[in-house]
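>>> With the input below, show me the fold.
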Amino acid sequence: MKIAILTLPLHYNYGGNLQCYALCTVLKKMDHEVQVIKLIQDIQLPPLKQRPYLYTKRLINKILGRKYSCILAEQRLIKDRDIVHQYADEFIRKYIPCTNAQYASNEELKEISNLGFQVYIVGSDQVWRPKYAFPDIRAFYLSFLKKEKVKRIAYAASFGTDENEYTKEQQQDCGILIEKFDAVSVRESSAIKLINDTLLWNCKQLQQVVDPTMLLDKIDYLKLVNQQFPAPANGLFYYILDMTSDKKRALDDICRKTQTTPFTVFPKSTLPDSKVEDKIVPPVEEWINAFEKAQYIITDSFHGCVFSIIFNKPFIVYANANRGVARFNSLLKLFHLKDRLIYSAQELNIEKINAPINWHQINQIRKEQTELAMLFLKKNLQVPQENVT
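Here you go, the predicted model:
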């Protein structure tokens, strides 16, 4: 079948790119023709009326020596974008089949109906979180489709939170749209409760499935790593999206108690006015390699947690409240790993850090969950009998 995947715009996010890669890979192995709808979310300049105030404020911050005080930050980001994202762009071009056309609005998305897709799959990642949805949350419920008869499926769609972040209008519109879906699967157990008890939506075949990255094995990811990347022999890989002083304390504490050497895969700087070479996002292959080489891992990233499980590495997850804790709770509960989650460095002790992980049990759970997810896909991607000749 000819399948279109709709996920958040692809850029330099390791987890976002790999979940899309994994779903494409699985569907292609099932002999489907797959394309990802190429959403383009360009960096926007501030509104003209706001610029004098905004630029003056940034100038004052710069004079005072404060961070994040680049006066023309947006212009600098636009100028440096292709260099900063070069490795991510290369990975997407090489491994993720995207539509030739690019789409930046709901109106443009309406043209997709002319491409002859038989199935539209929404997911995975936080596609149903309004603040992340581009161009509009309704698009991720396929509002742009005309009345043609196509299959609509959600695979491991995530709200990112167990709170209702929808406006009344969004809740009503998306509730009508989701009823048109032939099957709905969500990534978090909390999403089922949110849909049934809070949003009060009617969904067909509503169930929880694992993130698509878990449908592939460690060996599948290591096949992508075709060069050597530096990593200490006894290294602790830290992948922290939002570093704080308390997270730094947790990192230092684990290093000290495990006698490991910290290393990361992250740009040297994320400040807009830094040198462009310091802002380059390292290759996803280096990120994968870090999980293979690490002796221990600490992360505040959902996919950092997922890949720690895939690679069977001892890890600690520092809850990232700003990005959504429900994702971590659901994943860790599923794998009986909630003791790996902390909210502050004070919770760390040698017993928690060195607590054994039953990888045999966890790998068995992942095997069972993968089978359930594959059954969901196979069942809902069957060619209707009347179309078989």
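>>> going forward, measure contacts and count neighbours with C-alpha atoms only.
Noted.
>>> Can you list the residue ranges for strands in the stretch 1-150 of the chain?
Taking DSSP state E, counting those that start in this stretch, the strands of the stretch 1-150 of the chain run over residues 2-6, 33-39, 98-103, 119-122.
>>> And for the third one, what's in contact with it?
Read that as strand 98-103. Residues outside strand 98-103 that contact it (Cα atoms under 8 Å, 6 or more residues apart in numbering): 35-40, 109.
>>> For that strand, buried residues please.
98-99, 103 (16 or more other Cα atoms under 10 Å).
>>> cool, and the longest one?
Neighbour-count burial for strand 33-39, with 16+ other Cα under 10 Å as criterion, is recorded at 34-39.
>>> Kindly indicate which of these lies nearest Leu331.
Each of those was checked against Leu331 using Cα to Cα; the closest is Val36, at 25.6 Å.
>>> Would you confirm that the closest one contacts Ile5?
Yes. With contact defined as Cα atoms under 8 Å, Val36 reaches Ile5; the gap is 4.6 Å.
>>> biggest separation within the contacts of strand 98-103, which pair?
Largest separation among the contacts of strand 98-103 by Cα to Cα: Gln35 and Ile40, giving 15.1 Å.
>>> Wait, a strand at Phe328?
No. Counting by DSSP: H, G, I helix; E, B strand; the rest coil, Phe328 falls outside a strand, being helix.
>>> That one reaches Phe302, doesn't it?
Yes. In this structure, Phe328 is within contact of Phe302 by Cα under 8 Å, at 6.4 Å.
>>> ok, these two, which is more surrounded?
The residue with more neighbours, out of Phe328 and Phe302, is Phe328; 26 against 21, by other Cα atoms under 10 Å.
>>> quick one: the helices in the stretch 251-389 of the chain?
For the stretch 251-389 of the chain, the helices defined by DSSP state H, counting those that start in this stretch cover 284-293, 302-310, 326-334, 350-353, 359-380.
>>> Dump the ones you listed to TSV, plus distance to Ile83.
Below are the helices of the stretch 251-389 of the chain laid out as TSV (distance: least, Cα to Cα, whole Å):
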stretch	distance to Ile83
helix 284-293	15
helix 302-310	25
helix 326-334	32
helix 350-353	39
helix 359-380	37
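>>> Tell me which of these sits nearest to Phe91.
Closest approach to Phe91 among these is made by helix 284-293 (7.6 Å; Cα to Cα).
>>> how far away is Lys378 from Ile153?
12 Å (Cα to Cα, to the nearest Å).
>>> more crowded one of those two?
Shown here are Lys378 and Ile153; by other Cα under 10 Å, Ile153 has more neighbours (27 against 13).
>>> another one to check against the first:
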Amino acid sequence: MRTCGRVCSLAALAAIALGFAGQCVAADAPPEGSELARKIATVFEQAKQSVVAVEYVVELSGPRGQQRLTGATMGVVASKSGLVMIPGTALQVSPMNPAFGLVSVDAGKFTWIKVISGTGAKFDASFIGRDEDVNLAFIQVAAGQEFNVPPLAFQHPSLRAGEEVLLVSLLPRKYGYEKKFLLTRINAVVDKPTRLYSAENLPLDFIGSPALTLNGAAVGIVGRDMISVGGSGGLEEFAPNLMILPTSAFWRFILNPPVKKAPKGWLGIEMQALEPDVAEAMGLPQGAKGIIVSRVFKGMGFPAEKAGLQAEDVITHLDDKPVDVDKPADVAVFRKMVRDAGPRTDVAL
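Below is the predicted model:
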């Protein structure tokens, strides 16, 4: 069977079972005897009930004054009370060019939100907040409505490279928000600074999609890891690549959703990894790990300046916790430690 990503509807299950990728062919039902097709059909039919469309109107303030945007995104129902997760970058600055200018959902003020179930029923909802590290936002269906969309029960199993997962998303409004799926394969597991799964051929229109094993376990959400792609000192860059965030990355927000924009800690420095050859040149003990302060932002009152940090300072611990960084790829470990400490929090370096 081909290992590339495959996006189809139930009508294409026969093609998938035969190993054809990228084709959707008419079929009344999966061929008898196709175990893979039956698994996909079962998982897809169950999971798609918890995937909804979310339409919105939002007002943005900018150099040209107020801008009123209308749009739609997908959502995943996460609790019986009507908590819905949506992508944190759902708003299009330029509706005429959807590929350009996605901004965070907390950049403006929502004036209207509707959650649309698979039956077409519409429900009023309100914006709660967004966490910028996992790049997920949360809305709440208003009380007093007969909202009976079943929540997706996320689980916490670990995935392995080579394992197949099913993603569920939506077609555009002109197709009635019909559900679609993509069958893809985990091709890498990242453990620092937090666990992430890389998968083959994740298209942009699957941002916010739930990821499920072929046994039906919901194990994550397609999104962006904003900590690892951030610039030095926390100045974030918007990376085009998508990853699968495991349940552990956002579970705490299902239990306690962020209000407005979840605050994060910030030092105000540029930094680099304390690599072994650099540590040796600086006369540090063998095996020393940490980060080197390469620049302190001055004149803006950031914590690093107030604390007297200087360029070439080496930070090996934060609140007695070792900074396990000895290569550039691990700088995000320290960034996460600082951000998780929260704003206006005293830390010992």
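>>> Give me the TM-score for these two chains.
In this superposition the chains share a TM-score of 0.24, using TM-score structural alignment, normalised by the length of structure 2; 142 aligned residues with a Cα RMSD of 6.7 Å.
>>> Return the list of helices and strands in contact with the longest helix along structure 2.
Longest among the helix segments of structure 2 by residue count, using DSSP state H, is helix 35-47. The helices and strands touching helix 35-47 of structure 2, judged by 3 or more Cα pairs under 8 Å, 6 or more residues apart in numbering; DSSP states H and E, are helix 13-17, strand 164-170.
>>> List the buried residues in it.
36-38, 40-41, 43-44, 47.
>>> Following element in sequence after it, please.
Next in sequence after helix 35-47 of structure 2, counting helices and strands by DSSP states H and E, comes strand 51-62.
>>> for the very next helix or strand once past that following strand, packing partners?
The C-terminal neighbour of strand 51-62 of structure 2 among helices and strands, as given by DSSP H and E, is strand 65-77. Contact here means 3+ Cα pairs under 8 Å, 6+ apart; on that basis strand 65-77 of structure 2 packs against strand 51-62, strand 83-87, strand 91-92.
>>> Of those, flag the one that's most buried.
strand 83-87 (a mean of 26; mean count of other Cα atoms under 10 Å).
>>> how much space between Phe237 of structure 1 and Lys293 of structure 1?
8 Å.
>>> out of the two, which sits in the busier spot?
Phe237 (28 against 19).
>>> my guess is that one meets Glu292, correct?
No. Between Phe237 of structure 1 and Glu292 there is no contact under Cα under 8 Å: 9.9 Å.
>>> Might you report the residue contacts of Ile350 of structure 1?
Applying Cα under 8 Å, 6+ apart to Ile350 of structure 1 gives the contacts Lys257.
>>> that older thread, and Ile78 of structure 1, which of the helices of the stretch 251-389 of structure 1 is closest to it?
helix 284-293 (21.8 Å).
>>> what's the angle from that closest one to helix 302-310?
Calculated by axes from the mean of the first three to the mean of the last three Cα atoms, to 10 degrees, helix 284-293 of structure 1 forms an angle of 40 degrees with helix 302-310.
>>> Mind giving me the packing neighbours of helix 284-293 of structure 1?
Where contact means 3+ Cα pairs under 8 Å, 6+ apart, helix 284-293 of structure 1 is packed against helix 86-95, helix 218-222, strand 235-239.
>>> winner for burial among the ones you listed?
With neighbours taken as mean count of other Cα under 10 Å, those reach their highest mean count in strand 235-239, at a mean of 25.
>>> relative orientation of it and helix 302-310 in degrees?
Going by the same axes, to 10 degrees, strand 235-239 of structure 1 makes 150 degrees with helix 302-310.
>>> Remind me what strand 235-239 of structure 1 packs against, helices and strands.
When contacts are defined as 3+ Cα pairs under 8 Å, 6+ apart, strand 235-239 of structure 1 sits against strand 261-263, helix 284-293, strand 296-299.
>>> winner for burial among the ones you listed?
Stretch with highest mean neighbour count among those: strand 296-299 (a mean of 25; mean count of other Cα under 10 Å).
>>> other SSEs contacting that strand?
Here strand 296-299 of structure 1 touches strand 235-239, strand 315-318, going by 3+ Cα pairs under 8 Å, 6+ apart.
>>> Distance to Asp80 of structure 1 added to the ones you listed, as JSON lines?
As requested, those are arranged in JSON lines below (distance: least, Cα to Cα, whole Å):
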{"stretch": "strand 235-239", "distance to Asp80 of structure 1": "24"}
{"stretch": "strand 315-318", "distance to Asp80 of structure 1": "31"}
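>>> on that earlier part again, so the longest helix of structure 2 versus strand 65-77, what angle?
Angle, helix 35-47 of structure 2 to strand 65-77, by the same axes, to 10 degrees: 120 degrees.
>>> picking up where we left off before, export the helices and strands packed on strand 235-239 of structure 1 to a markdown table and tack on distance to Asp89 of structure 1?
Output for those, formatted as a markdown table (distance: least, Cα to Cα, whole Å):
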| stretch | distance to Asp89 of structure 1 |
| --- | --- |
| strand 261-263 | 24 |
| helix 284-293 | 10 |
| strand 296-299 | 24 |
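>>> closest one to Gln364 of structure 1 among those?
Closest among those, using Cα to Cα: helix 284-293, at 20.1 Å.
>>> Taking helix 86-95 as reference, get the angle to that closest one.
90 degrees.
>>> Heading C-terminal from the helix or strand containing Val219 of structure 2, find the next helix or strand.
Assigned by DSSP H and E, Val219 of structure 2 belongs to strand 218-223. Toward the C-terminus, strand 218-223 of structure 2 is succeeded by strand 243-246 as the next helix or strand (DSSP H and E).
>>> helices and strands around that next one, which ones?
Using 3+ Cα pairs under 8 Å, 6+ apart: strand 243-246 of structure 2 touches strand 196-199, strand 218-223.
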